[in-house]
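Peer 1: Please find the sequence and the predicted model below.
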Amino acid sequence: MISAEVAETVRRVDAFIRETVIPYEADPRNGGHGPTDELVQEMREKARALGLVAPHVRPDGSHVSHVETAALLKASGYSPLGPLAVNVMAPDEGNMYLLHKVATAEQKRHFLKPLVEGRTRSAFLMTEPDGGAGADPGMMKTTARPDGNHWVIDGRKTFITGADGAAFGIVMAKSPGGATMFLVDLPNPAIRIERVLDTIDSSMPGGHSVIAIENLRVSADQVLGEIDQGFRYAQVRLAPARLTHCMRWWGTAKRAHDIATGYAVKRHAFGKPLIDHEGVGFMLADNEIDLKQAELMIDWAAGVLDTGAHGTVESSMAKVAVSEALFRVADRCVQILGGTGVSRDTVVEQAFREIRAFRIYDGPSEVHRWSLAKRLKKLNTPA
């Protein structure tokens, strides 16, 4: 259920994206490793003037429902720059959610408040290279060892979104009894960016970095939540974050579909508009079906989370179904546009790249299917 207040905010976000943000897509500051912080802040100042920065967070710091968040983020995603402009982009949005749930009052003041206000960026340092944590976080190699009232952290991380330019990071490391999360101000001399990877996607400021952590000393008050509870907190963050990815990229896929539909109506071949050729018209019809099914899947999984359930199974199902449906939509749009579809004359080319990467973000489809199959085996194996 969406309140009248949130419904009005959705309408305002939609208008802001269409009227103010979309023209920024051609801005030269929108580069291969994401838009510059200067561009993001310029858009955010315009959003701030309209009261649209982090519209999913209430003035008291609490979040609107997951179903309401879905409506807001789908509207924001109509441009790849939209979630950044209104401050609902990953990894910041997921970090906001986790900090609200777990952080101390002082941690919220220092880290969460400026993040929600859209004045800083953050990073989430979990994934590792060299056979470390990835889809299987239990393989974590980065270590945190206690040293009096401090912890000493060593290891390497990779594909760390937004680390270049972030004001702080949530660092996850293996501790004596499990895994622990730590809040660290950035930059820090003990956290070194080895390189920023060149990747297929280009929507997130700072790109995705490979990072070395060497003799990082943090105090006890920088522990996020409880010691050794990092894996549990990762699930607190990741179940909703999988869904918010679905929400944002749904908006982008809808934009690509709208562009392809407009093209198919206007463009003629063999004596009639492209849309009148079944090969094209049926692709657009399939897009409508995939978009609606994806939307229903998002709202179903969000509704489960709103009941207070953990939602891991539902978010895994949605992540697989939605990411693959939206990729089919984007792929068809490229095909319908022909040569224009592989050019940067429209945003469809970027939508295709971003949504392809989305099939890997927060766990590739195969890992989620494997997890769901394990659950089926457990439920159906006699005791």
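Peer 2: Right, received. Where do you want to start?
Peer 1: Could you use CA atoms for every contact and neighbour count after this?
Peer 2: Will do.
Peer 1: what's the spacing between the residue with the largest distance to the centre of the chain and His277?
Peer 2: Using C-alpha atoms, centre = their mean, the residue of the chain lying farthest from its centre is Gly271. It sits 43.5 Å away. In this view, Gly271 and His277 are 10 Å apart by C-alpha to C-alpha, to the nearest Å.
Peer 1: The stretch 1-150 of the chain: helices as residue ranges?
Peer 2: 4-16, 37-49, 66-76, 82-85, 92-102, 105-107, 113-116 (DSSP state H, counting those that start in this stretch).
Peer 1: for the ones you listed, which one sits closest to Asp130?
Peer 2: helix 92-102 (25.4 Å; C-alpha to C-alpha).
Peer 1: Could you tell me how far that closest one lies from the centre of the chain?
Peer 2: Put simply, helix 92-102 sits 13 Å off its chain's centre (C-alpha atoms, centre = their mean, to the nearest Å).
Peer 1: helices or strands next to it in the packing?
Peer 2: helix 113-116, strand 122-125, helix 230-266 (3 or more C-alpha pairs under 8 Å, 6 or more residues apart in numbering; DSSP states H and E).
Peer 1: hold the first one in mind and look at this next one:
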Amino acid sequence: MTDSGTDHTSVRQQDAEGHELRDRIDRFVRTRVIPREAVLDGGGPAAAQTLAELRGRAQAEGLWALPLPVELGGGGLGLRAYAATAEAEGASEHGPAALGSAPLLDVTMLARHGGPAVREAYLKALVAGEIRTCYAMTEPDVPGTDPFRTGTRAERGPDGGWIVTGRKWFTSGAAGADLVTVMARTHGGDGDREGLTLLLVPTASAGFRVVRELPVLGAGGQYEIELDRVRVPADHVLGEPGDALAIAGERLQLGRTLRCLRWLGQAQRAFDLMCERAATRSGSRGPLADQQLVQSHVFDALLALRTTRPLVHEAVALIDAGRDARTEVGLAKVAAARMLQQVTDSAIQIHGAAGLGPDTPLPGLFRTGRAARILDGPDELHITSVARRILRDHPRPGVAPEA
């Protein structure tokens, strides 16, 4: 028989450990990462050196790669346990990279679907931060919501490998990546639901080129890339040829949920700045905090935060349990993107002109929120997908339910 008293003690201990870990990560991001954001945003050698220093400090403090597998050099934290810390980590765009959790998506994908050669060559180096990866799916002039129209092609080479030709854009981090996962059509025709494959392409390969950077509302980090008959080894296919959509769907569910967690952290940061401004700033009519319109901004922002957080963690729980989370991820993604934009907009309003300038992170946070409503699936896609899924289970009278 289970000792319920022992169970309760264990749960309390785990909760205490979780709170302590979150506090440590929060302190690391606030005191070490955020003060260096200007340097990290600037890129170049100074940013690379600063990031290396932060990573070394994270390793020294036992905070490195917490959600990644222990056998690969990570902390082994499960998804639900990591979710409790991901908000604090994501308060800065640079937090995941500084703390070593940024490659979680790629490590998960390669560990599940990469062959022995790929796992041996890349996984430990990814976790150690020695190499970087990116993901290329969207193409110019092809709706990102319609992967069946993918124009990038991969054909068999004489050695059994693949020869890839095509162009991708809005590929995050492509300029500094060592590997790029490319969705390409290996068989079938334009619009076919079958025949799409994911290939892992070393960026040092002949024929690979970064065409240009694509600033998003003035911020860098997104790129257009070209592949001109790039040769890819046969063992660099993820899964089997034709498996791309299943693997991509799995990746997108986890990726969107991780981003939602980080948006919560960024929104909390904007909310804290708004409250600090309201509490310390006075005008001709007295403290801002005493004005009803300011109080309304605070209330609405807090309501948005508090109502979005459970949606995100519900999606986390379902993914962690291996269950279908498409509806919950769609709800969370739309709610979190809207919430970040709303909370940051209110914080800017309370700051006035100061909220538009370079002295606060608010313009960058607002930009992230606005871009989030388009990138990684626009609001309209998620709204339509979720609504159709729900309505399918509630057929109209006289209409037989779908099989």
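Peer 2: Yep, that arrived. Nothing here was measured: the structure is a model prediction, and the numbers come from that model.
Peer 1: Would you mind reporting the TM-score between them?
Peer 2: Here the superposed chains carry a TM-score of 0.92, computed using TM-score structural alignment, normalised by the length of structure 1; 376 aligned residues with a C-alpha RMSD of 2.2 Å.
Peer 1: that older thread, could you identify which of the helices and strands packed on helix 92-102 of structure 1 is most buried?
Peer 2: strand 122-125 (a mean of 25; mean count of other C-alpha atoms under 10 Å).
Peer 1: how close does it sit to structure 2?
Peer 2: When structure 2 is overlaid, strand 122-125 of structure 1 sits 0.8 Å from its aligned residues on average, using mean C-alpha distance after the TM-score superposition for structure 1.
Peer 1: So which bit of structure 2 is that strand matched to?
Peer 2: The alignment of strand 122-125 of structure 1 onto structure 2 (TM-score structural alignment) covers residues 133-136.
Peer 1: Now which residue in structure 2 aligns to the residue farthest from the centre of structure 1?
Peer 2: Using TM-score structural alignment, Gly271 of structure 1 sits opposite Arg285 in structure 2.
Peer 1: Ok, Val322 of structure 1 next?
Peer 2: Aligned by TM-score structural alignment, Val322 of structure 1 pairs with Ala336 of structure 2.
Peer 1: Show the contacting residues for its match.
Peer 2: Taking C-alpha atoms under 8 Å, 6 or more residues apart in numbering, we find Ala336 of structure 2 in contact with 260, 263-264, 308, 312.
Peer 1: which among those gets closest to Arg367 of structure 2?
Peer 2: Looking across the contacts of Ala336 of structure 2 and measuring by C-alpha to C-alpha, the closest to Arg367 of structure 2 is Trp263, at 11.7 Å.
Peer 1: where along the stretch 251-383 of structure 1 do the helices fall?
Peer 2: Counting by DSSP H, counting those that start in this stretch, the helices of the stretch 251-383 of structure 1 are 278-306, 312-337, 348-358, 365-380.
Peer 1: what's the mean deviation for the third one versus structure 2?
Peer 2: Between helix 348-358 of structure 1 and the corresponding residues of structure 2, superposition yields a mean separation of 1.4 Å, by mean C-alpha distance after the TM-score superposition for structure 1.
Peer 1: matching residues in structure 2 for that helix?
Peer 2: Aligned by TM-score structural alignment, helix 348-358 of structure 1 corresponds to residues 362-372 of structure 2.
Peer 1: got it, and stretch 218-234 of structure 1?
Peer 2: Under TM-score structural alignment, the counterpart of stretch 218-234 of structure 1 in structure 2 spans residues 232-248.
Peer 1: Check stretch 181-191 of structure 1 too.
Peer 2: Counting by TM-score structural alignment, stretch 181-191 of structure 1 sits on residues 198-208 of structure 2.
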